[in-house]
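> Would you be able to build a 3D model of this:
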Amino acid sequence: MTAGEIDHKTAPTLYVDGDVIAFVAASAVQKTYEDDFGYVWPFANIMEGQVAVDNMLFLLKRRLQSEVMWVYLSDPEANWRMHVEPTYKDNRKTSVRPMLLGRMKQYLRDRYKATHVPGLEADDCLGIAATEDPSAIVVGRDKDFLSFPGRYHKLKDMDGNGKPIITTTTLEQANRMHMIQALAGDRIDGYYGCPGIGPERAARIIDNPVILKPEEGVITRGKNKGQKTTKWVAEPTEDVWACIVSHYRKEGLDEGVALKNARMARILRHGDLADDGKIKLWEPPNALAGGQHVVQA
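The predicted model follows:
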């Protein structure tokens, strides 16, 4: 096989985050013009944006040695996470987006047959695809891709030899990342996790889980002598979910808040979406019996 040829027996299927492709292309070709009166005007050429999309997808197929590529977009009308938390991504509504973003998404639909699944984000479509076909490669640039098992190429991430870097995430690593995000939340997406715990601290907690238990006591010295106090004592555990819940409780929040954050952080996997469009929400290990919780996508 000569350089540049594709081995048809081993060629992976690519699943591409079309939202990212459209955003990167639209941003790359947007320019500004300053007129003689001091006004600065943004402008962009549609054909330049289309060429940028074509180039990115062509290079992806060539560099990742693939012939088959599926492009997914987020459903523009509905999002299942808003059934879990109505304020999801509210903070993005006022953000400025590149002028051609909508046109580039439509170009992906027209030229590359890009599609969406009702109620799902592109991330969810890729998570389902990656866990259904472990040989596939998902392409995007979202850190959330590390929270489902599979192979992932971060767009334009190349090694020193100019070859694309492909990261393989195991089931254990993916579940760990999901628990980290359940504890830390994601302020960019509008769910905030446990107060005072960011991603780095969350990772340390998940890697060394403890259950925090309150112990009542009395202050024995100082100006507050005699007043009741609560001290939270850490006990080692192997139950990561109990660890997470105890940290929420220390901050005055119940398990329901912890569960909501865990569900928001969950990128869907194979089996999470039923044929009727209902989504099986994530449940903690050893959850009490009572039927699966579902939402309509």
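> C-alpha only now, for contacts and for neighbours.
Will do.
> how many neighbours does residue 135 have?
For residue 135, the neighbour count with other C-alpha atoms under 10 Å is 16.
> which element is the residue lying closest to residue 121 once chain neighbours are set aside on?
Once flanking residues are discounted, residue 121 sits nearest to residue 74: 4.0 Å by C-alpha to C-alpha, 6 or more residues apart in numbering. Per DSSP states H and E: residue 74 is located in neither a helix nor a strand.
> quick one: stretch 122-133 to chain centroid distance?
Its chain's average C-alpha position is 11 Å from that of stretch 122-133, according to C-alpha atoms, centre = their mean, to the nearest Å.
> for the residue nearest to residue 121, what are its contacts?
Applying C-alpha atoms under 8 Å, 6 or more residues apart in numbering to residue 74 gives the contacts 19, 116, 117, 120, 121, 122, 123.
> ok, the fourth one touching residue 77?
No: contact between residue 120 and residue 77 fails when scored by C-alpha atoms under 8 Å: they sit 9.7 Å apart.
> coming back round to it: save the contacts of residue 74 as a markdown table, and put in distance to residue 202 too.
Output for the contacts of residue 74, formatted as a markdown table (distance: C-alpha to C-alpha, whole Å):
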| residue | distance to residue 202 |
| --- | --- |
| 19 | 28 |
| 116 | 33 |
| 117 | 32 |
| 120 | 27 |
| 121 | 25 |
| 122 | 26 |
| 123 | 22 |
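> and the residues you listed, which two are the farthest apart?
Farthest pair in the contacts of residue 74 (C-alpha to C-alpha) is 19 and 117. Separation: 13.4 Å.
> Name the residue in these two with the higher neighbour count.
residue 19 (21 against 16).
> and the residue lying closest to that one once chain neighbours are set aside, what does it touch?
What sits nearest to residue 19 in space, not counting adjacent residues and going by C-alpha to C-alpha, 6+ apart, is residue 73, at 5.5 Å. By C-alpha under 8 Å, 6+ apart, the residues touching residue 73 are 17, 18, 19, 105, 114, 115, 116, 121, 122.
> For the comparison step, fold the sequence that follows:
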Amino acid sequence: MYSKLPIIDGDILCYRVGFACNEETEAVAIKTMAELLEELVFIDLSSDDCVGYLTGSNNFRYDIAKTQPYKGNRKDAPRPIHLHRLREYLHTAWDFRVVDGQEADDAIGIHATSLRDRSVIVTIDKDLDMIPGHHYNPVKKESYYIDDKEAIKNFYRQILTGDKVDNIEGLRGIGPKKADKILAEADTEMKMYEAVLKAYDNNQERVIENGQLLWIRRKDDEIWQPPTQ
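You can find the predicted model right below:
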């Protein structure tokens, strides 16, 4: 069996299966989810166990966002018809944990950090690439490994680019390629932070706001702060 515990992003699964089954019955949607998970856990990852997380109510990021409302662009976004039932199924049939006050990503980051190389993060969400360790993309069926330096660079890259999905505004005109150029010479976290701060014209308040919104927790109740050395 697979020696690493799969830690699964339940939010992504519910939306992907939900939208794919929008014109199907609830029973078909549940059956599709069951078959997907069985193949993912037992066949693709050769595991006999898994843990999964779903985002619940409230989120500390809503209080941090000052420049723009966090996820403020999602108010009218369509949701899958069977979303609630799919979440309920994952919670009751697969014991996925519903987390309040933070996002499923945070719970995944905390759990994966505690296990490190004894776990594998299962998601298509590239945001979780700021968490070091083993990763698996269930759509591409690709495994990859993120080391500590790559993980922290992924985080600072996101501060530069922002996250349109979550309504986090980065620097205008800065995409991943330009962000990589800004960070190219930075070989420590302090240098990465200094490069990002310079790109923001030393607007520390904006850098900290974006950093705290984007940072995926590695321990309970963690709020990101700039490095001191």
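> TM-score for this pair?
The TM-score (TM-score structural alignment, normalised by the length of the second structure) is 0.91; 222 aligned residues with a C-alpha RMSD of 1.6 Å.
> Which of the contacts of residue 74 of the first structure fall in helices?
Residues of the contacts of residue 74 of the first structure located in helices (DSSP state H): 19, 122, 123.
> Trace the first one over to the second structure, please.
For residue 19 of the first structure, the aligned position in the second structure is occupied by residue 11, per TM-score structural alignment.
> How about the second one?
Structural correspondence for residue 122 of the first structure with respect to the second structure (TM-score structural alignment): residue 104.
> looking at it, its match is touching residue 51, isn't it?
No: at 11.6 Å, residue 104 of the second structure does not count as touching residue 51 under the criterion of C-alpha under 8 Å.
> okay, the two: which has more neighbours?
A direct count of neighbours by other C-alpha under 10 Å for residue 104 of the second structure and residue 51 places residue 104 higher, at 24 against 16.
> how far away is the closest residue to that one other than its chain neighbours from residue 87 of the second structure?
Leaving aside its chain neighbours, residue 104 of the second structure sits nearest to residue 55 (4.6 Å; criterion: C-alpha to C-alpha, 6+ apart). Applying C-alpha to C-alpha, to the nearest Å, the value for residue 55 of the second structure to residue 87 of the second structure is 10 Å.
> just the strands in the first structure please.
For the first structure, the strands defined by DSSP state E cover 13-17, 31-34, 40-43, 68-72, 137-140, 150-154, 167-169, 210-218, 228-236, 278-280, 294-296.
> burial of the nearest residue to residue 231 of the first structure once chain neighbours are set aside, as a residue count?
Excluding the flanking residues, the one nearest residue 231 of the first structure by C-alpha to C-alpha, 6+ apart is residue 215, at 5.2 Å. Counted with other C-alpha under 10 Å, residues neighbouring residue 215 of the first structure total 10.
> any idea what residue 163 of the second structure aligns with in the first structure?
Checking TM-score structural alignment: residue 163 of the second structure goes with residue 186.
> same thing with residue 206 of the second structure?
Under TM-score structural alignment, residue 206 of the second structure pairs with residue 257 in the first structure.
> Leaving out chain neighbours, which residue sits closest to that match?
Nearest in space to residue 257 of the first structure, with sequence neighbours left out and distances taken as C-alpha to C-alpha, 6+ apart, is residue 248 at 7.8 Å.
> So that neighbour is in contact with residue 256, correct?
No: checked against C-alpha under 8 Å, the pair residue 248 of the first structure and residue 256 is beyond contact range at 9.6 Å.
> Compare these two (neighbour count), which wins?
Neighbour totals were compared for residue 248 of the first structure and residue 256, and residue 248 leads with 22 against 11 (other C-alpha under 10 Å).
> how about the more buried one, what does it touch?
Residue 248 of the first structure makes contact with 194, 195, 254, 255, 257, 258, according to C-alpha under 8 Å, 6+ apart.
> And for residue 55 of the first structure, the neighbour number?
Other residues close to residue 55 of the first structure by other C-alpha under 10 Å number 12.
> counterpart of it in the second structure?
Alignment note (TM-score structural alignment): residue 55 of the first structure maps to residue 35 of the second structure.
> Just give the number of residues close to the nearest residue to residue 186 of the second structure once chain neighbours are set aside.
Leaving out its chain neighbours, the residue that sits closest to residue 186 of the second structure by C-alpha to C-alpha, 6+ apart is residue 192, at 5.1 Å. Residue 192 of the second structure sits with 22 neighbouring residues when counted by other C-alpha under 10 Å.
> can you tell me which residues contact residue 192 of the second structure?
Residue 192 of the second structure makes contact with 153, 156, 183, 186, according to C-alpha under 8 Å, 6+ apart.
> What lines up with it in the first structure?
Aligned against the first structure by TM-score structural alignment, residue 192 of the second structure finds its counterpart in residue 240.
> from the chain's centre, how far out does the longest helix that the first structure contains sit?
Longest helix in the first structure, counting residues (DSSP H): helix 46-63. With C-alpha atoms, centre = their mean as the basis, helix 46-63 of the first structure stands 24 Å off its chain's centre.
> Stretch 16-28 of the second structure too?
23 Å.
> contacting residues for the residue of the second structure most remote from its centre?
Taking C-alpha atoms, centre = their mean, the residue of the second structure most remote from its mean C-alpha position is residue 25, at 29.2 Å. By C-alpha under 8 Å, 6+ apart, the contact set of residue 25 of the second structure is empty.
> And for residue 66 of the second structure?
Taking C-alpha under 8 Å, 6+ apart, we find residue 66 of the second structure in contact with residue 209.
> Measure how buried the residue opposite residue 124 of the second structure in the first structure once aligned is and give me the count.
Aligning on TM-score structural alignment places residue 124 of the second structure opposite residue 141 in the first structure. Residue 141 of the first structure: 16 surrounding residues under other C-alpha under 10 Å.
> measure the closest residue to residue 141 of the first structure other than its chain neighbours to residue 25 of the first structure for me?
Distance criterion C-alpha to C-alpha, 6+ apart; nearest residue to residue 141 of the first structure, sequence neighbours excluded, is residue 154 at 4.8 Å. Distance, residue 154 of the first structure to residue 25 of the first structure, using C-alpha to C-alpha: 16 Å.
> Could you do residue 242 of the first structure as well?
Distance from residue 242 of the first structure to residue 25 of the first structure, by C-alpha to C-alpha: 44 Å.
> More neighbours: those two, which one.
Of the pair residue 242 of the first structure and residue 25, residue 25 is the one with more neighbours under other C-alpha under 10 Å, namely 23 against 18.
> does the more buried one really touch residue 47, like I thought?
No: Residue 25 of the first structure is not in contact with residue 47 according to C-alpha under 8 Å; the separation is 10.9 Å.
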